[in-house]
Every structure is written in C-alpha cells, then in structure tokens.
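Student: generate a structure from the sequence data that follows.
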Amino acid sequence: MTASSYNPPCGGLPPQTALMTGRAVFTEAYAVIPKGVMSDIVTSVLPFWDGTRAWILSRPLSGFSETFAQYLMEVAPGGGSDRPEPDARAEGVLFVVGGHAALVLDGTTHDLRPGSYAYLPSGCAWTLRNRGAEPARFHWIRKTYEPVPGIDVPPAFVSHDSEVDPLAMKDTNGVWATTRFVAPDDVRHDMHVNIVTLQPGASIPFEETHVMEHGLFVLEGKAVYRLNRDWVEVEAGDFMWLRAFCPQACYAGGPGPFRYLLYKNVNRHPSLTFHRVAR
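Tutor: You can find the predicted model right below:
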C-alpha cells in the first residue's frame, strides 16, 4: 500500500454548479456517508484538541448502532492534544491514512505514518501531536470497554498494516482476506478493527446477518454492496454504518483491490437489560 492508497483527502465544498443528487442515505438498517458529503461545513471541533477538525461518522443512537463512535480526524501541523480522551472508560483505535503524527503512549513516543494502527485501552495515558509539515489524517474509533471479572484488560500496542499478514478466508484462494490486528479468540478484546481486502471480482457470496454492528470505511477501490434490501455502489472515501442484523454482502468491482477498515463489537454476552450508558 502506498500512502495515497488509503483514501483521498476530504473537505472543501462543491461548486454552485454541482447537482444536489448524491449517494447519501440513512435507513432503518444502514447509512451510507459518501466522500462527497464530507465537506468543510460538517466538521466538529473538539475540546482540548488544537488545530484539529473531525468528521464524526458515527455515534451511538438508540435503535441503531449503539456501541461505538468513529471519527475521521484532521490535525494541522503543530496541532494535536495533550488531553485527547475525555472518558476514562473508553478504549480506542487509531488508524492513520495520511501524514505523520507523534503518539506518546504510556511515556513512549511512536511515529505514526499512513498504515499505522494503535490500540488504546481504557484508562491509558496518551497524547498526539502533528510535528510534520502536512495535515495528519487518521480514524479514531471509540468504544466503552466492557470489563469481565477474571479477564485482564488488553495492553496498548502499535502496529502497521505492512507488519500483519492478511489471513485468507477458507476456500477463497486468497481473493478475500482479513488483516487482523488482534487474535479473534483473545477475549480480552471486546471490539475488532480489521482491514478486509477483496481482489477484483471477489465477493462476499452470502448475506451476512449477525449481531455485530459495523462501521466500514473504504480505504481503496470500489464495490457494489448489498445492504438490507438494496445494492449500493461505494468507493474509496465512503463510509457505511450498519446496525445489528443488517444483511450484507458485496462484489468487488476492480480494477484494483477493494479494501475497507472494519469495526465490529465482539466477545461479550448481549446485555439482557436495555440501559443507556451514563454520561
């Protein structure tokens, strides 16, 4: 992967001559936020983040995806935060798609570059600063960690897309593979953030229908995705947000690989009592 392959830059505004018709959709089962609507006017500024704007792509909504929030962050040169995480219960994953950032994690500095992946357990100490000459862009996925008595909290770690070999799905000849930064059977983790790669012409050949919620950000390529009752075209820079049990499948359109960053909640019993997390 080259740095430019992870996703095209976002922001700006379309010209006044542009048509308003687009691909954005929000339904009872899924949402598609295409790259074309990630404009300057929908960004947020965050407390204790300097020189930073964020596209908040998902947040817990009752009756929809309830477990996570996902941001696409853009930190200007010199910007960043010494108090990034406001909730001590929140765990996080950072995945860098552009520029460089210095992550100080439990006293150790890590130079993050496109393809870098950092897992941040709840309660850990971290800061992030852009000491480069261009904006740093990264995904920040946050989830309230669900502790289990007798099971340790997982440790922090930093990895890179190039350091993890994708694992092919069974009987696919490697055309459908997943880059797993955490072992699937490691029950310390209650969420997975992986990269799924489908080669041109490959497919997810059945409608997955399951309890896990999803955030899918397309890093490279294009595909036709089956979401509930609809077929939707998606490409690099688009985001899909799927509630639990939303049927899903896809065909990779080519001419190059189709890759997306995938969030899902895993490894915990479903709560039998509905309750809102206190804030």
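Student: all contacts plus neighbour counts: C-alpha atoms, from now on.
Tutor: Will do.
Student: next, residue 4: secondary structure please.
Tutor: Of the three states, residue 4 takes helix under DSSP: H, G, I helix; E, B strand; the rest coil.
Student: which residue packs closest to it, ignoring adjacent ones?
Tutor: Counting by CA to CA, 6 or more residues apart in numbering, the nearest residue to residue 4 once its immediate chain neighbours are dropped is residue 98, at 7.5 Å.
Student: the one you found and residue 219, how far apart?
Tutor: The span separating residue 98 from residue 219 equals 11 Å under the rule CA to CA, to the nearest Å.
Student: quick check: neighbours shared by these two?
Tutor: Residues touching both residue 98 and residue 219 (CA atoms under 8 Å, 6 or more residues apart in numbering): residue 6.
Student: coming back round to it: the residue nearest to residue 4 touches residue 133, doesn't it?
Tutor: No: taking CA atoms under 8 Å as the contact criterion, residue 98 and residue 133 are not neighbours in contact, 11.8 Å apart.
Student: also this sequence, please, to line up against the first:
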Amino acid sequence: MTKKPADYYAPTGGLPPQTALMTQRAVFTEAYAVIPRGCFSDIVTSLLPGWRKTRLWLIARPMSGFAETFSQYVVEVQPGGGSDTPDNDPQAQSVLFVTHGLITLTIDGTGYELDTGGYAYIPAGAKWSVLAEGKDPARFHWIRKIWEPAAGVEKPTAFVTNDRDVKPTEMPDTQGRWATTRFVDPNDLRHDMHVTIVTFQPGGLIPFEETHVMEHGLYVLQGKATYKLNRDWVEVEAGDFMWLRAYCPQACYAGGPEPFRYLLYKDVNRHARLRGPWSNPGIER
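Tutor: Have a look, this model is predicted:
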C-alpha cells in the first residue's frame, strides 16, 4: 500500500508589495548561505537554451566561496513545455525531484511519468528529455554533479521512483523522530552523490553539531525548524534553501506543528581532490 502524496512547497514567483519590509532572512557567509523563500521572485529567474516555456531559480552553482561540487535549480515548466536537449554537459549526472504537477521523462528511449514526489536519477552521458504534460505547471528540483570515475567502479544506471514508495530509514535511538528516505543504497560505490529526504517529527532534533567533509544543499519541502549553521541558530521554513560548505557545524530542532522535511544533497564515496575543486576528475596535471 502506497502512502498518500506529500505536501511539498514549490515557489510560484511574483513580487512582494511595495509596502513590504526590506529586512528579511537572507544571509551569505564564509561557511553557509540561506536563501529564504521570499527571494524566489520573478526578477531573479533564469532561462536556458533548449528549454521551452521554462524558467528556473538557480540556487547553487560552483564558485569560489560557495558550492564547489554541484548545481541546483528550482524549475517551473508551463504545460507543453520542456526540453529535448536539457543538458549540454555529457559528464553531468542529474537528479530530478517533482514538487508539483506532472512530467514525462524519457531516458535513453524509455519513458516514465513522474507526478508529485517523483524522483529520477539520470546518469552522465544519458540521452534524456522532459515534457510537462499536465494542466498545471510542473515544478521540480534539478541537481547536477560531475560524475567522478573510479577504478573498478561502473557508472550508475538510471532509475525512477517516488517518495511515497520508499520507506524512510529511522536513525538509531530516535524513536522515529528522525528518519532519512534513501533512494540509493549507501553502500553502492557507483554513486558519488546522495540526494535524500530527511524528516524530523515535531520535537525531533540533531542532538550534536555534525561537522563533516560532505558539502550540503538543503531545500525545505515542508514545516519549519531552527537550524544551527556554524555559529548561528537560524529559523527556516518550507521554501527556504541552505548551503553548507564542508565542515560547517550543523544541528537542528524541528519546531512543529507538522513534520520538518528537506531535500538534501551531499557528495560521497570518492577520494578528496588534491588539485583543488576546479580540477577535472581523472585528469593528471
């Protein structure tokens, strides 16, 4: 028996009124950034070559002092829109996560329908396309990372699933208050990035300051919480995005009254690069 569709926040754009206060929650530091949902306005959207009836908010990209390993887009495609040539980088692998509407995704000739909660992994070098076929705009996250080859490790294969069809894994000794929906086996070394959904029930928490090598992108899908980011406690809610650089201390307390859920990116399962974040994988210099 599958679970009922979840409630995911998806931005719709617009502009704040002229009467709105200019003081908001956006912050950019040496260790983390917070892009509140109020920043997802019409005037900061981007367009991409090869995409029809589509706009997006580009919320993470590799650059000095910010994300090093990934990019993340929040995409809105009007009915009938999409792309037959979505990505111009054959080294880029992708994860799509649908927060609203319906898309038809074709990967190497095989078609899939993804509705709300749909999750797709697209390996580097795959030929793929996407089309919004519903009556409403389709909205989804698109996370991209260069796949890093490793000796004896094959490239991952494409797959499609849905959040409601994957049982979350409870963290030990938390009585179910903290759980992670894992879409790939953590022991599968083919994957050098994990995109999961983390869920805290009201009152659930991260009871220590996590400090680790993985870079993070966190988009809040549902609920609200107080999040520890480096030295600061920051209030976040559905629609907010957080970037955490490697080793940024982090903790969390979910305030309720509904579950606090976020889409989480992290880089995993590869050696630390010794030639800087901009070096191409597998190339000796």
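Student: where does the TM-score land?
Tutor: The TM-score (TM-score structural alignment, normalised by the length of structure 1) is 0.97; 278 aligned residues with a CA RMSD of 1.2 Å.
Student: ok, back up a step: the residue nearest to residue 4 of structure 1 -> structure 2?
Tutor: Taking TM-score structural alignment, the alignment pairs residue 98 of structure 1 with residue 100 from structure 2.
Student: and for its match, the neighbour number?
Tutor: 22 (other CA atoms under 10 Å).
Student: quick one, what contacts it?
Tutor: Contact analysis of residue 100 of structure 2 by CA under 8 Å, 6+ apart lists 8, 10, 115-117, 137-140.
Student: nearest to residue 258 of structure 2 among these?
Tutor: Here the nearest of those to residue 258 of structure 2, counting by CA to CA, is residue 8; it sits at 12.2 Å.
Student: equivalent range in structure 2 for the lengthiest strand in structure 1?
Tutor: With residue count as the measure and DSSP state E as the assignment, structure 1 has strand 68-81 as its longest strand. Residues 70-83 of structure 2 are where strand 68-81 of structure 1 lands when matched by TM-score structural alignment.
Student: could you do stretch 232-249 of structure 1 as well?
Tutor: Taken onto structure 2 by TM-score structural alignment, stretch 232-249 of structure 1 occupies residues 234-251 there.
Student: quick one: distance of that stretch to the chain centre.
Tutor: 13 Å (CA atoms, centre = their mean, to the nearest Å).
Student: quick one: buried residues of that stretch?
Tutor: Of the residues in stretch 234-251 of structure 2, those scored as buried under the neighbour-count criterion (16 or more other CA atoms under 10 Å) are 235-246, 248-251.
Student: measure that stretch end to end?
Tutor: Using CA to CA, the distance between the terminal residues of stretch 234-251 of structure 2 is 10 Å.
Student: just give me the mean distance for the following helix or strand past the longest strand of structure 1 relative to structure 2.
Tutor: Per DSSP states H and E, the first helix or strand lying C-terminal to strand 68-81 of structure 1 is strand 90-98. Following superposition, strand 90-98 of structure 1 is found to deviate from structure 2 by 0.2 Å on average (mean CA distance after the TM-score superposition for structure 1).
Student: which element follows strand 90-98 of structure 1 toward the C-terminus?
Tutor: By DSSP H and E, the next helix or strand past strand 90-98 of structure 1 is strand 101-105.
Student: for the helix or strand immediately after that following strand in the chain, packing partners?
Tutor: Past strand 101-105 of structure 1, heading to the C-terminal end, the next element that is a helix or strand (DSSP H and E) is strand 108-112. The criterion is 3 or more CA pairs under 8 Å, 6 or more residues apart in numbering; DSSP states H and E, and the helices and strands that strand 108-112 of structure 1 contacts are strand 101-105.
Student: my guess is residue 50 of structure 1 contacts residue 84. True?
Tutor: No: the pair residue 50 of structure 1 / residue 84 is not scored as a contact, 10.1 Å apart, by CA under 8 Å.
Student: show residues contacting the longest strand of structure 1.
Tutor: Residues outside strand 68-81 of structure 1 that contact it (CA under 8 Å, 6+ apart): 48-60, 127-144, 215.
Student: residues touching residue 130 of structure 2, list them.
Tutor: Shown here is residue 130 of structure 2, whose contacts under the criterion CA under 8 Å, 6+ apart are 82-84, 86, 103-106.
Student: who wins for neighbours among the residues you listed?
Tutor: For the contacts of residue 130 of structure 2, neighbours were counted by other CA under 10 Å; the highest total belongs to residue 103, with 27 neighbours.
Student: that one touches residue 111, doesn't it?
Tutor: No: Residue 103 of structure 2 lies out of contact with residue 111 (CA under 8 Å); the separation is 10.3 Å.
Student: am I right that residue 59 of structure 1 is in contact with residue 66?
Tutor: Yes: Residue 59 of structure 1 is in contact with residue 66 according to CA under 8 Å; the separation is 7.4 Å.
Student: would you confirm that residue 156 of structure 2 contacts residue 185?
Tutor: No: because the distance of 11.5 Å does not satisfy CA under 8 Å, residue 156 of structure 2 is recorded as not touching residue 185.
Student: looking at the two, which one has more neighbours?
Tutor: Using other CA under 10 Å as the criterion, residue 156 of structure 2 and residue 185 rank with residue 156 on top: 17 against 10.
Student: structure 2: which residue goes with residue 197 of structure 1?
Tutor: When the structures are aligned by TM-score structural alignment, the residue of structure 2 matched to residue 197 of structure 1 is residue 199.
Student: residues contacting its match?
Tutor: For residue 199 of structure 2, the contacting residues are 177-181, 259-262, taking CA under 8 Å, 6+ apart as the criterion.
Student: what does residue 221 of structure 1 give?
Tutor: Residue 221 of structure 1 sits next to 235-236, 253-259 when contact means CA under 8 Å, 6+ apart.
Student: selecting buried members of these in ChimeraX, what would you type?
Tutor: Restricted to the buried members of the contacts of residue 221 of structure 1, where burial is judged by 16+ other CA under 10 Å, the ChimeraX selection command reads as follows:
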select :235,236,253,257,258,259
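Student: just name the closest of the contacts of residue 221 of structure 1 to residue 187 of structure 1, please.
Tutor: Closest approach between those and residue 187 of structure 1, by CA to CA: residue 259, at 25.9 Å.
Student: over to the closest one. Which of the three states is it?
Tutor: Each residue gets one of three states, and residue 259 of structure 1 gets strand by three-state DSSP.
Student: was I right to think it contacts residue 196?
Tutor: Yes: distance between residue 259 of structure 1 and residue 196: 5.5 Å, which falls inside the contact criterion (CA under 8 Å).
Student: how much space between residue 244 of structure 2 and residue 153 of structure 2?
Tutor: With the distance defined as CA to CA, residue 244 of structure 2 ends up 28 Å from residue 153 of structure 2.
Student: residue in structure 1 paired with residue 151 of structure 2?
Tutor: Checking with TM-score structural alignment, residue 151 of structure 2 has residue 149 as its match.
Student: much appreciated, bye for now.
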